[in-house]
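[1] Pasting the sequence and the predicted coordinates here, then a few questions.
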Amino acid sequence: MIIDFFKRGSNNGDQPQAMSDTAREMVEKCKFPYEVFPEGSNHSDIMKRYEEKLREGKEKGFTPVIVPVDETLEEYWEIFEDEEYSFEDTIRGASSEEGKKFLHECYEEMLDDTSMSEEEYVGEFDDEPDAINHVTAFMEFGAPDTLETIIFEVPTTNPWEVVAYLPFGGWNECPNPDKMVSVCKYWFEKYGAVPVTITHEIMEMSVLECVSAGDALELAKEHYAFCPDRVDQGTRTGTISEVAASLEVSKIWYFWWD
């Protein structure tokens, strides 16, 4: 079945919203209600609106997702459309068990590819960890300005499904949408992790509580298996143990695939 979200969406306001050509192409590929924030909007205004939609969605049956206007992501959607991608099949095939198994197998494969012991592979971190408690995917890199940003109302009350409705991945070490959905389902059921932002190369998830010290290291291994750049390019020490320390003080999980 051809995915049917590649149709025109509609905004929630009474008046048309000004937007760039790329933003227009993105909302025209989706049938979801949306709200557009122009470039340079206040970060806190976008997050306040997201939180409002999060509460509203619990009553009306949708999950909001923040998507910065992204030409590459729009092109990916066009490729998925051409390949007759089906979000329904992707969701139907999702499994927490498969998500956990995928992460375990990826981690073991990466460990086997080194000459290190697991203790060496995990490394040591005894510094002050970075607390990640704000999403940043819609911020201009290296600048305080926000990008043009869309909040989509994805028609599901299962937050893990949004990565099937707004697919990306399947290149280099970024998992295919089917693997990504199973991983997100696993993490949602175990930790309550909810995708907040999606770009063609970034996903940020939120949790209500930081993970415990007892869970942090195993979860950090899973994060590394899911997104090696989270460790290799996203830490000061290049260690899994640094990610584990950060998870103990963070309510946002950040993933970026180079």
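    Yes, it's here. Numbering: from 1, shown residues only.

[2] Please count neighbours and contacts with C-alpha atoms only from this point.
    Noted.

[3] ok, now which ones touch residue 168?
    Contacts here follow Cα atoms under 8 Å, 6 or more residues apart in numbering; on that basis residue 168 touches 73, 76-77, 176-177, 199-201.

[4] Is it in a helix, a strand, or coil?
    Using DSSP: H, G, I helix; E, B strand; the rest coil, the secondary structure recorded for residue 168 is coil.

[5] got it, and residue 195?
    Quick answer, by three-state DSSP: residue 195 is strand.

[6] Output the contacts of residue 168 as JSON lines; include the columns neighbour count.
    Shown next, in JSON lines, are the contacts of residue 168 (neighbours: other Cα atoms under 10 Å):
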{"residue": "73", "neighbour count": "22"}
{"residue": "76", "neighbour count": "18"}
{"residue": "77", "neighbour count": "21"}
{"residue": "176", "neighbour count": "14"}
{"residue": "177", "neighbour count": "22"}
{"residue": "199", "neighbour count": "23"}
{"residue": "200", "neighbour count": "22"}
{"residue": "201", "neighbour count": "17"}
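
[7] Please list the members of those residues that lie in helices.
    73, 76-77, 177 (DSSP state H).

[8] Looking at those residues, which is nearest residue 118?
    The nearest member of these to residue 118, counting by Cα to Cα, is residue 177 at 28.9 Å.

[9] Pretty sure the closest one sits against residue 163.
    Yes. Applying Cα atoms under 8 Å, one finds residue 177 in contact with residue 163, separated by 6.8 Å.

[10] ok now do residue 169, which residues does it touch?
    Taking Cα under 8 Å, 6+ apart as the test, what residue 169 contacts is 175-177, 200-201.

[11] alright, now check it against this:
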Amino acid sequence: MKEMLERLNVVYDSLELLSDDMWRVGGRGDALLDAWFVLNTHKTETHHSPLLIGSEQSLALIWEFWAENAGTAVADIEERAEALDGRTFLQQRWDAEVTSLQQQQDPDEQEALHALTQVNASAMTYDPQAANLDGFFAIWDTTTQNISEQCFLLLIPTPDETAAHAYLRYGGWNSYPRAEEHIAVLRYWREKYGATLVSLTADTVELRLEQPIQDPHHRWPLR
């Protein structure tokens, strides 16, 4: 892997084999974002998909969950994902959330319902000057409000980045979707919007679209 990264001129600080041909790459946030673009371009050749993972704390939480579920086969998760329809899943989750909020009397819950069901077109106008890629949460240090001096990228042993949740065995607690549900949704968004998975932190998933969605009615909710 080291030779491959050097051949592709990837700038990084550390490299470690974690498990099952999955590698951890450490470095400054902006350098790892550059690395993501290079590695994403070559993922068919390398048979690894790059995934920004955020801070060491975020990585530790994700890896802890992987260790607890390592006995679950990736193939089994992907088989369950194939049986799901991403759009149907999103609609069902959306309807359930709206119904739950409608049954609440708390003013905060009613405000949340309003936010979910109304489209604020002016607030969602696409600004190409503001749409810089440094905005990815995974490479951002919320303490310093600047690019992180130390974060991590995983190299997942598959050219299909939508399967990352299966390889990490990540999801399925509280209301967080199961791994196969994430995969189904990511594949639906890839097919409909050309979305590519860029990062997965402990509680955030970030994607990149080749062409931003201009119509706010198509972006809120993104389904």
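    In hand now; what should we look at? Keep in mind that what you see is a predicted model, and the values were worked out from it rather than measured.

[12] Keep only the contacts of residue 169 of structure 1 that are still in contact in structure 2, please.
    With both residues aligned by TM-score structural alignment, their matches' Cα atoms under 8 Å, the contacts of the contacts of residue 169 of structure 1 that structure 2 also has are 175-177.

[13] Residue in structure 2 paired with residue 200 of structure 1?
    Under the alignment by TM-score structural alignment, residue 200 of structure 1 pairs with residue 202 in structure 2.

[14] swap in residue 63 of structure 1?
    Looking across to structure 2 (by TM-score structural alignment), residue 63 of structure 1 lines up with residue 49.

[15] How about the contacts made by its match?
    39-40, 43, 155-161.

[16] can we see that at 6 Å?
    Residue 49 of structure 2 makes contact with 43, 155-156, 158-159, 161, according to Cα atoms under 6 Å, 6 or more residues apart in numbering.

[17] nearest to residue 32 of structure 2, of these?
    Among these, and counting by Cα to Cα, the member closest to residue 32 of structure 2 is residue 155, at 11.7 Å.

[18] can you count the residues close to the closest one?
    27 (other Cα atoms under 10 Å).

[19] can you check the one 5 residues further on too?
    A total of 17 residues lie near residue 160 of structure 2 under the criterion other Cα under 10 Å.

[20] per the alignment, it corresponds to what in structure 1?
    By TM-score structural alignment, residue 160 of structure 2 lines up with residue 158.

[21] Tell me how far that match lies from residue 151 of structure 1.
    17 Å (Cα to Cα, to the nearest Å).

[22] again, but for residue 10 of structure 1
    Relative to residue 151 of structure 1, residue 10 of structure 1 is positioned 12 Å away (Cα to Cα).

[23] Looking at these two, which one has more neighbours?
    residue 151 (25 against 17).

[24] That one in helix, strand or coil?
    Per three-state DSSP, residue 151 of structure 1 ends up strand.

[25] So it sits against residue 68, correct?
    No. If you go by Cα atoms under 6 Å, residue 151 of structure 1 and residue 68 don't touch, sitting 8.3 Å apart.

[26] circling back to that earlier point, excluding chain neighbours, what is closest to the match of residue 160 of structure 2?
    Nearest residue to residue 158 of structure 1 in three dimensions, chain neighbours excluded: residue 63, at 7.5 Å (Cα to Cα, 6 or more residues apart in numbering).

[27] how close does that neighbour get to residue 77 of structure 1?
    Residue 63 of structure 1 is 19 Å from residue 77 of structure 1, by Cα to Cα.

[28] what does residue 152 of structure 1 give?
    From residue 152 of structure 1 across to residue 77 of structure 1, the span is 15 Å (Cα to Cα).

[29] again, but for residue 27 of structure 1
    In terms of Cα to Cα, residue 27 of structure 1 sits 11 Å off from residue 77 of structure 1.

[30] what does residue 23 of structure 1 give?
    Where residue 77 of structure 1 is concerned, residue 23 of structure 1 sits at a distance of 13 Å (Cα to Cα).

[31] next one: stretch 110-124 of structure 2 to chain centre, how far?
    Taking Cα atoms, centre = their mean, to the nearest Å, one finds the center of stretch 110-124 of structure 2 at 23 Å from the center of the full chain.

[32] contacting residues around the aligned partner of residue 94 of structure 2 in structure 1?
    Aligned counterpart of residue 94 of structure 2 in structure 1: residue 107 (TM-score structural alignment). Shown in contact with residue 107 of structure 1 (Cα under 6 Å, 6+ apart): residue 225.

[33] in which helix or strand would I find residue 107 of structure 1?
    helix 96-112 (DSSP states H and E).

[34] And the strands in the stretch 151-258 of structure 1, which stretches?
    Under the criterion DSSP state E, counting those that start in this stretch, strands of the stretch 151-258 of structure 1 are mapped to 194-198, 202-206, 252-256.

[35] any chance of the ones you listed in a markdown table, plus distance to residue 223 of structure 1 and mean neighbour count?
    Putting the strands of the stretch 151-258 of structure 1 into a markdown table (distance: least, Cα to Cα, whole Å; neighbours: other Cα atoms under 10 Å) gives the following:
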| stretch | distance to residue 223 of structure 1 | mean neighbour count |
| --- | --- | --- |
| strand 194-198 | 14 | 23 |
| strand 202-206 | 12 | 21 |
| strand 252-256 | 8 | 22 |
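
[36] All good on my end, thank you.
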